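Engineer: Build me a structure from this.
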Amino acid sequence: MKSGYFKKGLSVDLGSGSIERPVLSDDFIEQYIGGRGFGAKLVWDNLRKHDFKINPLGPESILVVAPGPLTGVYLPSSGKNSFAAISPATGLYGDSSMGGRFGVELRQSGIDVLSITGRATDLSILFIDNDDVKIIPMPDLKGKNCLEAEGTVKQRLGTQAIHVATIGVGGENGVRFACINTDWSRNAGRTGMGAIMGSKNLKAIAVRGDKDIPVHDVRGLVTENEKAFRYMREHKYFKMWQQEGLMNVIDYANQKGILPAYNFKDSVFARHSSINGATMLAHYKIGDSACFACPMCCGNICLVKNGKYAGTVIEGPEYESCAMLGSNLGIENFAAVLSANHLCDELGIDTISTGSIIGAVIEGYEKGILSLSDLDGREITWGNEEAILEMIRRIAHRQGIGNILANGSRGIIARWPEMDEVLLQVKGLEQSAYDSRPSMSMALAYATSDIGAHHTRAWTIAKEVEEGQNWSDEDKVDIVIYHQKVRPLFDMLGVCRLPWIELGLSERHYANFYSCVTGKEMTLDGLMSLSNDIYNLTRLINCHLGATRQDDSLPHKVWANPPLTGQNAGKVIDQHDFNRILSLYYKRRGWDEKGIPPASLEKKFDN
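Structural biologist: Coordinates of the predicted model:
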């Protein structure tokens, strides 16, 4: 590999205090690229070392922090960083990515991948200051929220010129869907990576770096950049994205009948206009925010100016948070949605899982599955803002019923088996804010996602509801597999997928970016083949951890309970049709009828 990498890793054992700096071989770099590719490989190696017997929250568990080769290079939206581990929510492979500048700073410190094992004796931070690495006990950070912790760390280290990834009380308390926060409100939200940090007694990772990231062909990169940035700025939806960001999806999802309402009892929300982008622009938005090198500026800075939530300032919300904490819970007050989102950010818990679980609790209480006693004597109903905000706090602090809800869907079902009827989850991960009942391809995407029901692995629903009425089974399978190759590729490279999925920036730009940065000529097909290898690797991880075909299933509600109103009223996924398509999916992936990849594949990842 000619360029693009420092070829250096950093391995930290918080228990022993050992700090090592492994050299990354060209073979390793070329096969796994970076980001989630590095993460999956190191998680795999650690599992094999422990004979696939690992407690995700034990000291033997590994947390991998990995930017990609394009992270920190000036090209569109190149500020992404991935975290990978065995998920405490699912017990299977997990990863999550976040934007901002944390990953950029890590790259500029000269590190291509960071791995963390062990457990610190006292609550500590890890400070990476270029080549100087220290484990610093800071036990008085305990109980501080994410934003307070970031500010305190910067104050203690005597500089604002660092970037910090922190956990809140959710991570400290081992909430299975705790997230990692940076730059105020950028979060690695899914699969419980914050709980992994908390289990290691690691409150924060602070990074300062001033090294130049090596680029092989600067002139070629500048030329490719000019083409990409020009295309984005001239796109007809560019200004809309700058104005509303992902909040423009609220109206679209409601129009198409895929917006979660009342825990997916419905897929349209009569009062959607009270929580949409237009309402945000008219009454709450005061500024824009962008990740590194991103012209889209999709972050919305909002302020609640009056009422009981007055003074709440947040970068957000975006679609997922607004839908799951708004329409999904019957909340039509945008200020309350902002407050709930801000509270989740402070406490360090995932907005999607939090909104999904609280929605299931409300419906479970409504159906008599949960009693008032189960709810600690505190009634919770649709749209009850105060009760919902209090439930968020109780989850993060593990108080009362919150102690059970904090264990995620699997823990809830273990306590109340009938809650499986109302929980929207796959493999233990709560479903994203898109109703799959009108879309077989989206249902298949949720079911076969390696991390559980999350849309970032394959977001096919828009294309199917727009133009997929005559799709064959093969069409539905092929679009899912294509997305499962290309979408995770962005996480390997360390870039955001929004310029591609929302503005149509060609995937081929990214192959050209990679070639310019690294000096290794690579086609898009070549990169996608490597990305597909990682999907096979994470599948192998899950199979070794006990996942079977039965885990590639869907929530009970998707089979049995159709939306009540809207254009998709009455629609469910037919279980027989789904199983037929799942078998076809396995066949086209080269896996057996049980969904297990051939044993020969393991040899590819032995190096």
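
Engineer: from here on, contacts and neighbour counts on C-alpha atoms
Structural biologist: Will do.

Engineer: so where do the helices sit in the stretch 501-607 of the chain?
Structural biologist: Taking DSSP state H, counting those that start in this stretch, the helices of the stretch 501-607 of the chain run over residues 508-518, 524-544, 556-560, 575-589.

Engineer: I misspoke; the intended subject was the stretch 51-200 of the chain.
Structural biologist: Under DSSP H, counting those that start in this stretch, the stretch 51-200 of the chain gives helices at 102-108, 146-157, 169-172, 193-199.

Engineer: thinking again about what came up before, between the helices of the stretch 501-607 of the chain, which gets nearest to residue 358?
Structural biologist: With Cα to Cα, the closest approach to residue 358 among those belongs to helix 556-560: 16.0 Å.

Engineer: One more, so I can put them side by side:
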Amino acid sequence: MVLNRKLGIIDLNKNKVLVREIPVELRKKHLGGRGLNWYYLYNSIRPDIDPFSPENVLAIGAGLLTGFPALGAGRTQISTKNPMTGGVGDSNMGGAFGPQLRLAGFDHLLIVGKAEKPTYILVKDGGIEIRSAEHLWGLDTHTVQKAIREEVGDDRAESMVIGRAGENLVAFANVMNGIKNAGGRSGTGAVMGSKNLKAIVASGDIDLEVHDPEKLLDYSLEVDRRARNTKWAKTLGRLGTPLLYDVSYTTGFIGTLNWQYNTPGEDGKPLEAENLEKYSVKMVACIGCSVHCRHRVKIREGRYRGVVTEGPEYAAIGAFGTGVGVYDWEFVIKCNEMANRWGVDLISLGTTVAWAFELFQRGFITENDTGGLRLEWGNENAVLDLARMIVERQNIGNVLADGMLKASEKIGKESLYYANQTKGHPNLLTDERGIPSFALGIATSTRGADHLRSRPGIDLFQLPEETLEKIYGHRIVSDFTAYETKGIMVWWHELLYNVVDSLGICKFQTVFNSANSPRFEDYVPLIEYATGIRLTREELMEIGERNYTTERMFNVLNGFSRKDDYPPERYFREETKRGLPFMKGRKLDREKYEMMLEEYYRQHGWDENGVPKKETLERLGIAEPDYSMLEVL
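Structural biologist: As a prediction, this is how the structure comes out:
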């Protein structure tokens, strides 16, 4: 059955492995994936533990529905204490690792300790083995996966690996599966590197038996067809996420030259989504997904001739395009490919590079710091060289590699004003000054500035308020420049995306950028037909609330509070300089933002400092952490 997948506990220091059952009651409270990961970590990681300490725990989780043919259910969750923030570190990865982990007999892994020498973990047909990776250390993320498949003798084996960035403990290093699938945020790759863990490999043939196969197949086809037939999914399947760029730069909410501007204007036209088709070979997808939202691209001539990769996504256009003043698809493709080979979060890398460029512009850093490199806007060589310096920890790159908070302490605390981050976590290259709901979402996200924890993309559509009320169950103001009721909107999306991550399905096939996509009530039959667990829409929402509040409590115990729930100060002080009339001259209203934040806290049942109230914790069944989860070792 689906529910018989195991929990593997691995101590790299003791070279010891334990296999345990996952109680059904925990499934009913947390589902799997992100939710169950944070149940385990909340009860495992003490507040005084450093993210790079051997005592930090890395959790790997497949969603409850991962591996099933519905709604892109191929996702994997990687969770740990974040090296950049000291709080929640969490990444969601597509591809095929999660399904293969389940076929190997496991849904969750908890990894603690530090191996004496480079190591990889092999999860195969119900067993777990710790192997040497000394011969694999130093290999890029593409090469090492090929080498591992040859070594284990299984061309279907899936690996979750780190590259040079993780080995060098770059605070925003990621983990990779395939050539494109990235557990891309929160420094999960750096934590793997700190444990001398090069890879986790899954290989197996243990069938996923389901509760009601016929009903599951019929309903999966129905709900998948509904998601696939939305205008959003159809356009996504043709253009990929770069479709979002066209609206962003035209309207005026894409960070440009490190947020000095909110659009590049006509200069940005070469990066329109249609222009990527010149390089696109075909559209491909994660396992079990019918949307096919990513490009397979090839550069056939010129400076970057021969580069073949997947993507780039919308995030890369900002990170290596508008953010640094380069408006060339081939350059963006090359940077995307290099970041994936290095195993580094391209959002954090691009945002950090753009920040450094503005600091150079303003005199905070000079050529003495950069080894003679002039960080001038639009200079492709400077972007590539600085990115490489960060990954290899050379010159100023060694400072930037520690993340924005630590770097600003060395560069000068005034420099932090120009860093687009919250809680120390770099932001996607969007400009939220004119969209209060987006600003609140990046500020309150448990892992720091982020567009995938709560962003209500449909807020931009200004749908009829009766339609919004049907979706949210509350009156929501249609105007996306308004502050009123947006705290409720962000709260609802937090719960939805947590459930989605805990089920292992794709956010792009839920109410993210399409009001007609599946939501809570549509997941109820999927869960029952797959597992036999019967839940209501309201119970699913409560699970999302429980899981999210657990993450919030982890942050509270690590020193976070209301003071950390604000977007960059620049958003309050500086007006946007470009864009359409309704976006030009926008900045956040501090008084209205405070009102929106308080509305958000009330909706969650948290106090005025953003701390969950005692009655809220009791209602959700969240107890004090006992930190005994790993004492069995």
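
Engineer: What value does the TM-score take for this pair?
Structural biologist: Remark: TM-score between the superposed chains equals 0.96 [TM-score structural alignment, normalised by the length of the first structure]; 601 aligned residues with a Cα RMSD of 1.6 Å.

Engineer: quick revisit: looking at the helices of the stretch 51-200 of the first structure, which is closest to residue 77 of the first structure?
Structural biologist: helix 102-108 (11.2 Å).

Engineer: distance from the closest one to the second structure after superposition?
Structural biologist: Compared with the second structure after the fit, helix 102-108 of the first structure shows a mean deviation of 0.5 Å (mean Cα distance after the TM-score superposition for the first structure).

Engineer: That helix maps to which residues in the second structure?
Structural biologist: Counting by TM-score structural alignment, helix 102-108 of the first structure falls onto residues 97-103 of the second structure.

Engineer: of all the helices of the stretch 501-607 of the first structure, which lies closest to residue 395 of the first structure?
Structural biologist: Closest of the helices of the stretch 501-607 of the first structure to residue 395 of the first structure is helix 556-560, at 24.0 Å (criterion: Cα to Cα).

Engineer: List the buried residues for that closest one?
Structural biologist: Burial within helix 556-560 of the first structure, assessed by neighbour count using 16 or more other Cα atoms under 10 Å, is assigned to 557, 558.

Engineer: quick one: that helix to chain centroid distance?
Structural biologist: Distance of helix 556-560 of the first structure from the chain centroid (Cα atoms, centre = their mean, to the nearest Å) equals 24 Å.

Engineer: likewise stretch 595-607 of the first structure?
Structural biologist: Distance of stretch 595-607 of the first structure from the chain centroid (Cα atoms, centre = their mean) equals 26 Å.

Engineer: which residues are in contact with it?
Structural biologist: 28, 41, 536-537, 539-540, 543, 548-549, 586, 590-592 (Cα atoms under 8 Å, 6 or more residues apart in numbering).

Engineer: Would you mind listing which of the residues you listed are buried?
Structural biologist: 28, 41, 536, 537, 539, 540, 543, 549, 586, 591.

Engineer: And residue 508 of the second structure? What does it align with in the first structure?
Structural biologist: Using TM-score structural alignment, the equivalent of residue 508 of the second structure in the first structure is residue 498.

Engineer: Let me know how buried that match is, in neighbour terms.
Structural biologist: With neighbours defined by other Cα atoms under 10 Å, the count for residue 498 of the first structure comes to 17.
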